[in-house]
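J.: quick one: sequence plus predicted model below, questions after.
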Amino acid sequence: MKTNILGLPVKESEQIVEELNILLSNFQIYYQNLRGIHWNIRGKRFFDLHVKFEELYNDAQLKIDLIAERVLTIGGTPLHTFEDYIKYNRLTVGKNISNDEKAVHLIVNSLSDLLKIEREILNKTAEINDEGTNSMMSDFISEQEKTIWMMRAWLEESL
């Protein structure tokens, strides 16, 4: 089996790059959704949510960079066009959302969809001992699960 400089199998690493690029594309859509609800939120909870949405989009921006850098680290090229992001998107695109509950539901649903992609990657990276990608996915998953819990608590919903 041919391996790359990191000791990972080449063919499987190329597949991981594809999966990471799908995640990258979906994170870009998530980021834009967060920017949109940050700009457009209205109502009595404006001040709290405006700040929270900014916190979330800053975090998403950092994760986007981590994903792109991981793609480069394992020998790929990160996607970087809106055309690619839209092509690989699996998230609902939130447009002109100003209602607080609709905005929070968009976040919960987006994170839930991102978790599905991350778990697919986690399973594939575990098979080839790609601990770098595996660790990143584990970190993302635990953070996003907590955010979902907090958002659902705000909505007064239970799992």
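T.: It's in. Being a predicted model, the structure only gives us computed values, none of them experimental.
J.: could you use CA atoms for every contact and neighbour count after this?
T.: OK.
J.: contact partners for Thr77?
T.: By C-alpha atoms under 8 Å, 6 or more residues apart in numbering, the residues touching Thr77 are 17, 68, 71.
J.: which of those residues fall in helices?
T.: Counting by DSSP state H, the part of the contacts of Thr77 found in helices is 17, 68, 71.
J.: can I get those residues in TSV with distance to Ser135?
T.: Formatted as TSV, those follow (distance: C-alpha to C-alpha, whole Å):
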residue	distance to Ser135
Val17	15
Ala68	15
Val71	14
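J.: for comparison:
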Amino acid sequence: MTSINIGIQKQDRIEIAEGLKRLLADSYTLYLQTHNFHWNVTGKQFRELHLLFEEHYNALALAVDEIAERIRTLGVAAPGTYKAFAELSAIEEVEGVPSADEMVDILTKGHEQVVRTARSVLKVAQDADDESSASLVSDRMREHEKTAWMLRAMRENG
């Protein structure tokens, strides 16, 4: 590949890409959990949750592509295996099929974890004056914060 000259130092590009790899891994793991729950949800809220989870995993599928492409834009290879994602992700795998309420709780925690990962990457991108990565990460944070809020609201009594 030819040299990259986009106004961001090589070491900064690498550091940002490393953070984006963690964001990609968290997002992909959350995508898989959400898709799994879409397939396996049962109970009184089946239709609502089945459709909601489908909406969420479709949005995550687009997000992981955008994150991976940003990593490539920075000149770094994007991870793309289950093994790599498992090593990079802060989101834990789920065994078995949880109840619908547990699914909502697990996904809420997953979205909150993505926000925390994004927040750590955002600081690195801002410090390197990488507005493109900062914008991408900021947009992801906003989406995951909103999704976590909506999922939490589903579990409130009242």
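T.: Great, that's in hand. Remember, it's a predicted structure, so these values are computed and weren't measured experimentally.
J.: for the ones in helices among the contacts of Thr77 of the first structure, which one is nearest Leu62 of the first structure?
T.: Within those, distances to Leu62 of the first structure taken as C-alpha to C-alpha reach their minimum at Ala68, with 10.1 Å.
J.: now Val10 of the first structure: closest residue in space that isn't a chain neighbour?
T.: Spatial nearest neighbour of Val10 of the first structure, excluding adjacent residues (C-alpha to C-alpha, 6 or more residues apart in numbering): Thr3 at 5.1 Å.
J.: how many neighbours does the one you found have?
T.: Counted with other C-alpha atoms under 10 Å, the neighbours of Thr3 of the first structure add up to 12.
J.: let me know whether it touches Ile74 as I believe.
T.: No: with contact defined as C-alpha atoms under 8 Å, Thr3 of the first structure does not reach Ile74; the gap is 10.8 Å.
J.: what sits in contact with each of these two?
T.: By C-alpha under 8 Å, 6+ apart, no residue touches both Thr3 of the first structure and Ile74.
J.: in what element of secondary structure is the residue positioned nearest the centre of the first structure found?
T.: Computing the C-alpha centroid of the first structure and ranking residues by C-alpha atoms, centre = their mean puts Phe27 first, at 3.9 Å. Using DSSP states H and E, Phe27 of the first structure sits within helix 10-40.
J.: report all helices and strands that that helix contacts.
T.: Contact analysis of helix 10-40 of the first structure by 3 or more C-alpha pairs under 8 Å, 6 or more residues apart in numbering; DSSP states H and E lists helix 46-73, helix 82-88, helix 100-127 as its packing neighbours.
J.: from Ser132 of the second structure, how far off is the residue lying closest to Asp130 of the second structure once chain neighbours are set aside?
T.: The shortest distance from Asp130 of the second structure to any non-neighbouring residue, by C-alpha to C-alpha, 6+ apart, is to Ile8 (6.9 Å). Plainly put, Ile8 of the second structure is 11 Å away from Ser132 of the second structure if you go by C-alpha to C-alpha, to the nearest Å.
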